[in-house]
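Colleague: below are the sequence and a predicted model; questions follow.
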Amino acid sequence: MKASVMLTHLRPTLVIGLALTVITGLAYPLAMTGLAGALFPAKAAGSLIERDGRVVGSGFIGQNFTKAGYFHGRPSATTAPDPADATKTLPAPYNASNSAGSNLGPTSKALAERVSGDLAALRAENPTDAVPVDLVTTSGSGLDPEISPEAALFQVPRVAKARGVPEESLRALVTSRVQGRTLGILGEPRVNVLALNLALNDLARP
């Protein structure tokens, strides 16, 4: 008798648990994935960017451009396992499999030294303009594909010198690539670094 009563109370719990698992764990994700693929196929596929028939990156994830002839993104604090010691990590900028910030606070000596070094290098490149804050600070994800228009314009002298093109041409290129606020109110004006560098290649090969 007691087993029968227990089963009576247990059955609804099991049925509801199974139903919620199917609905929220299977049906809903599949429905949203299908809807996103139908309404926003490019974004649902990762906003992949192709050039000459091959994928060169994503509009959602930054890349670590280091050459003087390219615009650079903001610093990235992502890491990857050390091949020589699995208990340690190594810097791996824009590592999409390990999205994270540095978790270093304002009293961190390592953070202060890194920012000071970046500031010195940037001021050597362009001693006349103030260094935009996003060129020396990392984002929470470490994967930001965009920088502020001011950060892109700050780099114009270096890129122009490396490529041997007029600064005016590069400023015009940057301005043409500025994206406004979403719906006119959300976020800040920004420039996608990969898209800008692809346009830069079209303007003048390094």
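Modeller: Yep, that arrived.

Colleague: going forward, measure contacts and count neighbours with C-alpha atoms only.
Modeller: Fine.

Colleague: tally of neighbours for residue 59?
Modeller: 19 (other C-alpha atoms under 10 Å).

Colleague: how about the strands of the chain, start to end?
Modeller: In the chain, the strands defined using DSSP state E lie at 48-51, 54-58, 79-82, 85-91, 146-147, 178-179, 190-192.

Colleague: can you map out the helices along the protein?
Modeller: Under the criterion DSSP state H, the chain carries helices at the ranges 2-22, 28-39, 41-44, 109-125, 149-154, 156-163, 167-176, 193-203.

Colleague: that older thread, want to throw the strands of the chain into TSV with distance to residue 4 and mean neighbour count?
Modeller: Shown next, in TSV, are the strands of the chain (distance: least, C-alpha to C-alpha, whole Å; neighbours: other C-alpha atoms under 10 Å):
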stretch	distance to residue 4	mean neighbour count
strand 48-51	58	13
strand 54-58	58	13
strand 79-82	55	16
strand 85-91	53	11
strand 146-147	63	25
strand 178-179	66	16
strand 190-192	64	22
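
Colleague: tell me which of the ones you listed lies nearest to residue 112.
Modeller: With C-alpha to C-alpha as the measure, strand 85-91 is the member of these nearest residue 112 (17.0 Å).

Colleague: got a list of contacts for that closest one?
Modeller: 77-82 (C-alpha atoms under 8 Å, 6 or more residues apart in numbering).

Colleague: put this beside the first:
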Amino acid sequence: MNVSTTASTPVWRASLVLALVTLLGFGLLYSLAGTGLGRMLFPHQATGSLIEREGRVVGSSLVAQPFADDRYFQSRPSAASYDVMALAGSNQARTNPDLRRRIDEARAAVAAREGVAPADVPGDLVTQSGGGIDPHLSPAAVRIQIARVARARGIEAAEVERLVAAHTEAPQFGVLGAPRINVLELNLALDAR
């Protein structure tokens, strides 16, 4: 009886040491090291890629926001109501009649707002991204809004076109993705001009 009690003590001790090493080493120290390294190597990205103007945070270059005023380019629709704590797509299948109805209504509204035919409305102005807060639009979706923004601001469309061209990002590494424009950064550049 005494032999089995003595033999089980080292097993429990080893188990507790392993649990503590795993919890503290990998659960705490590894996480702190990774966070610290990320903040050191990528300070802007590690803090949410926040954009500040006059000492005030106005948004993040990673998160879309709604713009209601005609003086601004409109963002892509959001299934999450632009709430970063509720990231989600609509989860509606392409065959869902509610999705088709919502897209048709959005296409008609965008076409009326921009003064174009519904067939000319780019898809990213009427569809939601998978995460629900994609901050980018395609150049086509931005170009269709130039006339409205220029008219609302009382400036030449050519000036707005130059800003759009200056804020058009090429595909990453020249091959990944498509050209895109960060709507918040473009709208801030319009305000700053």
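Modeller: Noted; the coordinates are in hand. Source: prediction; values computed, not measured.

Colleague: what's the farthest-apart pair in the contacts of strand 85-91 of structure 1?
Modeller: Once C-alpha to C-alpha is applied, the contacts of strand 85-91 of structure 1 give 77 and 82 as the farthest pair, at 15.0 Å.

Colleague: tell me who's in contact with the equivalent of residue 136 of structure 2 over in structure 1.
Modeller: Using TM-score structural alignment as the criterion, residue 136 of structure 2 maps onto residue 146 of structure 1. The neighbourhood of residue 146 of structure 1, defined by C-alpha under 8 Å, 6+ apart, consists of 62, 73-74, 190-193.

Colleague: tell me who's in contact with residue 124 of structure 2.
Modeller: Applying C-alpha under 8 Å, 6+ apart, we find residue 124 of structure 2 in contact with 76, 137-138, 141.

Colleague: apologies, that question was intended for residue 95 of structure 2.
Modeller: Contact partners of residue 95 of structure 2, counting by C-alpha under 8 Å, 6+ apart, are absent.

Colleague: what do we get in structure 1 for it?
Modeller: Per TM-score structural alignment, residue 95 of structure 2 is aligned with residue 107.

Colleague: ditto for residue 15 of structure 2
Modeller: Using TM-score structural alignment, residue 15 of structure 2 lines up with residue 13 in structure 1.

Colleague: separation between its match and residue 27 of structure 1?
Modeller: 20 Å (C-alpha to C-alpha, to the nearest Å).

Colleague: for residue 96 of structure 1, same thing?
Modeller: The value you get for residue 96 of structure 1 to residue 27 of structure 1, if C-alpha to C-alpha is used, is 27 Å.

Colleague: swap in residue 90 of structure 1?
Modeller: 40 Å.

Colleague: repeat that for residue 159 of structure 1.
Modeller: 50 Å.

Colleague: equivalent analysis for residue 172 of structure 1, please.
Modeller: Distance from residue 172 of structure 1 to residue 27 of structure 1, counting by C-alpha to C-alpha: 49 Å.

Colleague: do residue 196 of structure 1 as well
Modeller: Residue 196 of structure 1 sits 40 Å away from residue 27 of structure 1, going by C-alpha to C-alpha.

Colleague: neighbour count winner among those two?
Modeller: Neighbour totals were compared for residue 196 of structure 1 and residue 27, and residue 196 leads with 20 against 13 (other C-alpha under 10 Å).

Colleague: just the terminal-to-terminal distance for stretch 133-144 of structure 1.
Modeller: 14 Å.

Colleague: if I pick residue 80 of structure 2, what's in contact with it?
Modeller: Applying C-alpha under 8 Å, 6+ apart to residue 80 of structure 2 gives the contacts 86-89, 132-133.

Colleague: likewise for residue 153 of structure 2?
Modeller: Per C-alpha under 8 Å, 6+ apart, neighbours of residue 153 of structure 2: residue 71.

Colleague: what do we get in structure 1 for it?
Modeller: Match for residue 153 of structure 2 (TM-score structural alignment): residue 163.

Colleague: distance of its match relative to residue 99 of structure 1?
Modeller: 32 Å.

Colleague: next: residue 185 of structure 1.
Modeller: 27 Å.

Colleague: who has more neighbours out of those two?
Modeller: Between residue 185 of structure 1 and residue 99, counting by other C-alpha under 10 Å, residue 99 is the more crowded of the two (17 against 8).

Colleague: since that was my last question, I'll sign off now.
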